[in-house]
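Novice: Model the following, please.
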Amino acid sequence: MSHTVLIIGAGPGGVAAARAVRQYLEAEDRVIVIDRQDEQRLGVTLLSIMRGWHEPEDVTIKPSRVLAGVAEFVPAEATRIDPVNRRVETTTGTLEYDALIVATGAELVPETVPGLVTALENGSAGHCWSLPAALHLRERLRCLAGGRVLIVVTRLPYKCPPAPYEAALLVRDLAVERGIGNSVEVTVVTPEQSPLAVAGPEIGRELVALLNQQGITVLTGEQLVAVDGRHREAQFASGRRELFDLLIAVPPHRAPTFVQEAGLAEVDWVPADLRSMRTRFEGIWAIGDVAAVRIRDTLLVPKAAVFAQQQAEVAARDLARWLGRTAPEPELQAYGRCWFLAGRGVAGAIEGDFLAEPRPKVTFQSPSTDGFALMQQELAAWLAQDPARRH
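Specialist: Okay, the predicted model is just below:
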């Protein structure tokens, strides 16, 4: 009996899931990947696009080419999941499945912060968590004559956890390059008591020290409640008010609306079991940014591509065994390295084992030219998945 495995999302997690599932299924089984866009890029490249070091086409792959011979790629937008009848409705028709992997990524919802959408529209605010936004912010930074740049983490969790701090360093780097370093003040504000609290307080201290060395201020424990784009003021739950000339806001993230409407999500995210990636619905797995994968009561796996790819393998093995195919036992893991882009030709890394006891064992490798070279090698290897990009 043949089976159909449907994967919603062709990001790093979805592509990895398709490849892993394919190797454990029989030849007659179908693997179908749905995504509204036939292009993908790693999160760190949005920062390099923002900084002006890359154009989008330099760092983009096409999942349809990557998955050729592995899975059927359907260029469509999923609009509804029917967990009972095992169907997914899309903008091009309805697809039935025996097993479903939800790898949609996160949806950006700036409208949940009063005033933020208006500030984004009038140019007093920007962000780099989507390609159009990164391109817009690049132009805004090129025109910046000086003043105060305020970088605010609006809500937790969000994808690419180091990105706000990388953005701060890249803004500083650009200001120095343009000869306006003395005219630009950069401040980062986060609701966490320590930056990147998931990695532990020592990482937070090292990160603050690095930013302080570059003249960047870090404010912690402050929850953004509203933005006044007209008066260029950010307002926080504590009563604190911070003026800005340019606001770079990490937009609130959550699971896509159609995923929530299917009943998969709880408090914005889809709970998935660490050992299998199963959701509360039989026959549905969730991986990557859309999933809330709990390690401990207060600790979730960070939302980064490296973890999405690990979760893809776990889900693929469990799914194949659930379908009666031969596959190894899922291997529990949450070890990853996130590159930390800090300036022209330098990058560090935040790396560690989030399953270590009694707390995650994470290290911060200071930015260096060697680190940048390794990051470039990893990016080149990722791009080489696409046959058209191989040299």
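
Novice: only C-alpha atoms for contact and neighbour calcs from this point on.
Specialist: Will do.

Novice: and after the helix or strand hosting residue 47, which helix or strand comes next?
Specialist: Secondary structure from DSSP states H and E places residue 47 in helix 43-51. Proceeding N to C from helix 43-51, the next assigned helix or strand is helix 63-66, under DSSP H and E.

Novice: Which other helices and strands does the helix or strand that that following helix is followed by contact?
Specialist: Once helix 63-66 ends, the next helix or strand along the chain (criterion: DSSP H and E) is strand 72-75. Under the contact definition 3 or more C-alpha pairs under 8 Å, 6 or more residues apart in numbering; DSSP states H and E, strand 72-75 sits against strand 30-35, helix 63-66.

Novice: want to put them side by side, so please do this one too:
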Amino acid sequence: MKNLVILGAGTSGTMMANHLVSKLPKKEWKISIVDQYKTHYYQPGFLFLPFDTYTEDQVKKEGKKFIPKGVNYIQKKIEKILPENNKVELEDETIDYDILIIATGSKIAPEETEGLLGPLWHKDIFDFYTFEGALALRNKLREWEGGKLVVHLTEMPIKCPVAPLEFTFLADAYFTKKGMRDKVEITYVTPLSGAFTKPTCSKSLSYLLAEKGVKMETDFAIERVDNETKEIIDYGEKKIPFDLLVTVPTNMGDEVIERSGLGDDLNFVPTNKHTLQSIDHENIFVIGDATNVPASKAGSVAHFQAETLTDNILLYINGFILKEEFDGHANCFIETGHNKALLIDFNYNTEPVHGTFPFAKIGPLKLLKESVLNHWGKLAFRWIYWNMLLKGIAIPFVSRNMSFKGKIFDIKKN
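Specialist: The predicted structure is shown next:
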């Protein structure tokens, strides 16, 4: 009996368990999935918690219920991966593997910025990338009377690159609905030279920020946070004051990657961006936020990766050449407030473009254009996540690779 071990029972790991359980010969392969946490979070929902759009129960469920029968579920802490020995050390045992899938995700590392974890943390300085941070911010916003709101991005890459912008747009709508928008000065602060990493999309998003009266500070490389003066300060000593700071700290891979010596400076695993095989170990595959591939760290990307990775696992087992297929496809709704949203669709070589999705001519969704339908698409994704995506069910009419149908685009070379 051979062993396939999946590390991490988040979005990526759970999807892979569901994909593989019906495809690997049960008499030949044992599938195990390891995760120390009981709760599975719908992380895109953290964006909505601060604004009372979602409740706590809508963004969390027991993780074990999504692990299929036939998969050995191990709820233990992962101490270290030993790739030279094909073993994984857990908190009280060591398990062997023939194939390893690393799906350990990423998380915020506020300790990487001086002063961020100071006395104002979760009092006047908040994140919304954790369940605890989003809840604390919700409670703060319920009672906050206004002032200088700074929405800040520390550095790339981060989970869901558009989320800080979405938070900014939703904050504008939230305070407008409360009748206190005139009491709130919103500033969006980014280390990038524009609102987003892709030029066409950045232009559209910058326009929306200006339209909503949001100031934008670009090329801001934060060096420290001064908790006494309530300022963020960059390496050039530029200072931006705040009354309420909502920040996206540095994102890093899990500490087990560092302990195992498998990651880069941010603990992301070097991965072939088309096959999702580890660069350094042929029987290790990596998926989702744990990789260093230049694709968005988002649930839709992990969904597309899972389809290619499943095929490649089967090819690897049977001794065939792997598919160099994954193209970095990302498909994201961007909430813009007031019950509207944008939709973007892009990959490694093609930036977000205008057009229709998923069908040419009839759409019905519009790309890079605000609409109420896109907003409902965003909200519907929560149901899709719990009922389809986690279970490895393909989303109808949305292919794993980017389709050029209905799009106006320029293909760029690598």
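
Novice: Indicate which one of the helices and strands packed on strand 72-75 of the first structure is closest to residue 213 of the first structure.
Specialist: helix 63-66 (40.8 Å; C-alpha to C-alpha).

Novice: Pull the distance from that closest one to the chain's centre.
Specialist: With C-alpha atoms, centre = their mean, to the nearest Å as the basis, helix 63-66 of the first structure stands 20 Å off its chain's centre.

Novice: mean shift of that helix relative to the second structure?
Specialist: Mean deviation of helix 63-66 of the first structure from its aligned counterpart in the second structure after superposition (mean C-alpha distance after the TM-score superposition for the first structure): 1.9 Å.

Novice: circling back to that earlier point, residues contacting the helix holding residue 47 of the first structure, please?
Specialist: Counting by C-alpha atoms under 8 Å, 6 or more residues apart in numbering, helix 43-51 of the first structure makes contact with 54-56, 59, 128-131, 134-135, 137-138, 160, 163, 166-167, 170-171, 174, 305, 339, 341, all of which sit outside it.

Novice: cool, stretch 163-175 of the second structure as well?
Specialist: 47, 51, 151-153, 181, 184, 186, 188, 195, 209, 212, 248, 334-338.

Novice: so where in the second structure does the longest helix seen in the first structure end up aligned?
Specialist: Longest helix in the first structure, counting residues (DSSP state H): helix 305-322. Here helix 305-322 of the first structure aligns to the second structure at residues 299-316, judged by TM-score structural alignment.

Novice: Grab the nearest non-local neighbour of the residue positioned nearest the centre of the first structure.
Specialist: Central residue of the first structure (C-alpha atoms, centre = their mean): residue 159, 3.1 Å from the mean position. Distance criterion C-alpha to C-alpha, 6 or more residues apart in numbering; nearest residue to residue 159 of the first structure, sequence neighbours excluded, is residue 303 at 4.7 Å.

Novice: need the helices for the second structure, in chain order.
Specialist: 11-21, 131-143, 163-177, 199-211, 255-259, 299-317, 372-384.

Novice: In this structure residue 7 of the second structure contacts residue 103, no?
Specialist: Yes. Residue 7 of the second structure is within contact range of residue 103, at 5.5 Å (criterion: C-alpha atoms under 8 Å).
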